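Visitor: Structure for the following, please:
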Amino acid sequence: MGILLGFIISIFITIYLARNARKYNKNPWLWALLGFFFSLMTLGIFLIKTQHKVSGWVLVIISTILYFLIIVGVITYISEL
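Guide: Sure, this is the predicted structure:
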């Protein structure tokens, strides 16, 4: 269930980035591809680059913490095997 939710969120972020990148003269394919693989981090960076600095930085910080927790959780799980 969690993987499906993450995939759906990535799809929505990809669509958002692809549509809005053209408004700011950015490459929509690049932003869509990055958004699909790195979703929240890419969305935060896009918002920072398009003058939505506060919300962009909040997303970057939150996604960095989440990625860190996921990495620590995976390392802990693997070390307990």
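Visitor: from here on, contacts and neighbour counts on C-alpha atoms
Guide: Will do.
Visitor: can you give me how far the helix or strand containing residue 32 is from the chain middle?
Guide: Taking DSSP states H and E as the definition, residue 32 sits inside helix 28-49. Helix 28-49 has its C-alpha centroid displaced from the chain centroid by 6 Å (C-alpha atoms, centre = their mean, to the nearest Å).
Visitor: Give the other helices and strands that that helix contacts.
Guide: With contacts defined as 3 or more C-alpha pairs under 8 Å, 6 or more residues apart in numbering; DSSP states H and E, helix 28-49 has these neighbours: helix 2-21, helix 53-79.
Visitor: how about this one, so we can line them up?
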Amino acid sequence: MEGFFGLALNIILTIYLVIDSKKHGKNPILWGILGFIFGLIALGIYLIKTDRKVIGWIVTILSIIGYLALILIVGLAILFAVVGFS
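Guide: Okay, the predicted model is just below:
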């Protein structure tokens, strides 16, 4: 279920970036690919590039913090699986 949510979020971001990039004179194919692969980080950078800097920086920083937290949690899970809880 979580994988479906992430995929659906990336597809929605891709559609938004493709439609909105045409309005701002940006390459819609490039932003669509970046949005699908990188998700919220690409959205944050796009918002910064289209002069919506405050919300762009907020989205970018929060997504980077989220990805770092995910990496930390996965790393701790692997460490506990290898070493054990004792």
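Visitor: picking up where we left off before, just the buried residues of the helix holding residue 32 of structure 1, please?
Guide: 28, 31-32, 34-36, 38-48 (16 or more other C-alpha atoms under 10 Å).
Visitor: Mean per-residue distance, it versus structure 2.
Guide: In this overlay with structure 2, the average offset of helix 28-49 of structure 1 from its partner residues is 0.7 Å by mean C-alpha distance after the TM-score superposition for structure 1.
Visitor: Contacts for that helix, please.
Guide: In this structure, residues lying in contact with helix 28-49 of structure 1 by C-alpha atoms under 8 Å, 6 or more residues apart in numbering are 9-11, 13-15, 17-22, 53-60, 63-64.
Visitor: and with 10 Å instead?
Guide: Applying C-alpha atoms under 10 Å, 6 or more residues apart in numbering, the external contacts of helix 28-49 of structure 1 come out as 6-22, 24, 26, 50, 52-64, 66-67.
Visitor: so how far is residue 78 of structure 2 from the aligned residue in structure 2 for residue 44 of structure 1?
Guide: Alignment note: residue 44 of structure 1 maps to residue 44 in structure 2; criterion TM-score structural alignment. In this structure, residue 44 of structure 2 and residue 78 of structure 2 are separated by 30 Å, where distance is defined by C-alpha to C-alpha, to the nearest Å.
Visitor: one step back: looking at the helices and strands packed on helix 28-49 of structure 1, which is buried most?
Guide: helix 2-21 (a mean of 16; mean count of other C-alpha atoms under 10 Å).
Visitor: how much does it stray from structure 2?
Guide: Compared with structure 2 after fitting, helix 2-21 of structure 1 has a mean deviation of 0.6 Å; criterion: mean C-alpha distance after the TM-score superposition for structure 1.
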